[in-house]
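Student: A predicted structure for the sequence below; I have some questions about it.
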Amino acid sequence: MLTYDNLAIGQEFALGPKLVTAEEIIEFASEFDPQPFHLDPESDQAAQVGGLIASGWHTCSMFMRMMCDGFILDSTSQGSAGLDEVRWLLPVRPGDRLTGTARVVEKRVPKSRPDLGMVQFEYTLNNQNGETVMTIKGNGMLGRTPEAASA
């Protein structure tokens, strides 16, 4: 089980792969981001961006699943204190095979909560060509080992 105390600055976790389909792009967009370039590959708006593209929020959601599968579900995660930055650098398209990394960049234990550690992560999501499609800077909260929390 991954805890705050066994994370190291610079440690990385591999995420993915995730194959993106046109059907899931359209399904997500239909409910949450119904802009034409997310719904209809034949629309004028899709033509202007080179075809059907995933919503940035869909990309974030796929990435969240990749993080859960990659390390969060086998950790003492207590959620997140939020994101400092999300950058959508390139469109995500049907047929893209996404992979990513989560890298620990900073750690601290709040004086008021010695049982909880705050971890700043830098996340990168790439397509099958090695191109970075999204970056995120975020803050996770992980439980500590009982021994470390009481020390």
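Tutor: Good, I have the coordinates. Numbers count the residues shown, from 1 in each chain.

Student: from now on I want contacts and neighbour counts done on CA atoms only, so please keep to that.
Tutor: Will do.

Student: got the contact list for stretch 34-43?
Tutor: Stretch 34-43 has contacts (C-alpha atoms under 8 Å, 6 or more residues apart in numbering) with 25-26, 29-30, 45-47, 49, 51-55.

Student: in JSON lines: the residues you listed, plus secondary structure.
Tutor: Shown next, in JSON lines, are those (DSSP: H, G, I helix; E, B strand; the rest coil):
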{"residue": "Ile25", "secondary structure": "helix"}
{"residue": "Ile26", "secondary structure": "helix"}
{"residue": "Ala29", "secondary structure": "helix"}
{"residue": "Ser30", "secondary structure": "helix"}
{"residue": "Gln45", "secondary structure": "helix"}
{"residue": "Ala46", "secondary structure": "helix"}
{"residue": "Ala47", "secondary structure": "helix"}
{"residue": "Val49", "secondary structure": "coil"}
{"residue": "Gly51", "secondary structure": "coil"}
{"residue": "Leu52", "secondary structure": "coil"}
{"residue": "Ile53", "secondary structure": "coil"}
{"residue": "Ala54", "secondary structure": "coil"}
{"residue": "Ser55", "secondary structure": "coil"}
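
Student: let's bring in a second model and compare:
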Amino acid sequence: MAATLGLDSRYVIGAEHVIPAVLADADEMVEFARKFDPQAIHLSDAAAREAGFAGLVASGWYVCSLFMRQFVSSIINDSSALVSPGVESIRWLNPLIAGVELSGVAKVSKVLPSFSVPGGSIVTFDVELGSVSEPPVKIATLSMHCLFGRNRKD
């Protein structure tokens, strides 16, 4: 128990979690861009192609929202996770084009005790996101922290 700071074995250093594939839907991408990132390459396939891209480009923030949805529902939803106290880094490496599926891996890289939540832990996940295609294209990397309360089973 001490090695995991009260967490279950899914959140020990080195544990890897698959981010399930999700489709970058063109209509959803445009709707998101209209509200939050209204740049031409995110709003129009034609504008994206004129700019030299293979098609409509997802906002990097849309990519992050796809990741977060999959991360919460498949990795931390049934855990003692409370909040995310921050993101250390985000890098968008290649564009996510409409119609491409996004997937990835979240690897636990650090586990530290929480000073604000008694018995809690801060878990750092290093995430790689890429296309589900051959060959796969790396889309983004990020490093984020999650605050976990004491394991519910304790």
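Tutor: Great, that's in hand. Because the structure is predicted, anything quoted here is derived from the model rather than measured.

Student: can you pull out the helices in the second structure?
Tutor: Listed in chain order, the helices of the second structure (DSSP state H) span 26-36, 40-43, 45-50, 60-71.

Student: for the second one, grab the matching residue range in the first structure.
Tutor: Right, helix 40-43 of the second structure. With TM-score structural alignment applied, helix 40-43 of the second structure matches the range 36-39 in the first structure.

Student: how close does the matching stretch sit to the second structure?
Tutor: On superposition with the second structure, the mean distance recorded for stretch 36-39 of the first structure (mean C-alpha distance after the TM-score superposition for the first structure) is 0.5 Å.

Student: mind checking how far that stretch is from the chain centre?
Tutor: A distance of 22 Å separates the centroid of the chain from that of stretch 36-39 of the first structure, by C-alpha atoms, centre = their mean, to the nearest Å.

Student: one more: stretch 144-151 of the first structure?
Tutor: Using C-alpha atoms, centre = their mean, the offset of stretch 144-151 of the first structure from its chain centre is 28 Å.

Student: again, but for stretch 143-151 of the first structure
Tutor: 27 Å.

Student: can you point out the buried residues in that stretch?
Tutor: The neighbour-count check on stretch 143-151 of the first structure (16 or more other C-alpha atoms under 10 Å) flags 143-145 as buried.

Student: pick the one among those closest to Ser77 of the first structure.
Tutor: The closest of these to Ser77 of the first structure turns out to be Gly143 (C-alpha to C-alpha; 6.3 Å).

Student: give me the aligned partner of Thr132 of the first structure over in the second structure.
Tutor: Taking TM-score structural alignment, the alignment pairs Thr132 of the first structure with Lys138 from the second structure.

Student: what residues are up against the residue lying closest to that match once chain neighbours are set aside?
Tutor: Sequence neighbours aside, Gly130 is the residue nearest to Lys138 of the second structure in space, at 4.2 Å (criterion: C-alpha to C-alpha, 6 or more residues apart in numbering). Listed by C-alpha under 8 Å, 6+ apart, the contact set of Gly130 of the second structure reads 102-104, 136-140.

Student: any idea how far Gly130 of the second structure is from Asp154 of the second structure?
Tutor: Relative to Asp154 of the second structure, Gly130 of the second structure is positioned 36 Å away (C-alpha to C-alpha, to the nearest Å).

Student: many thanks, we can stop here.
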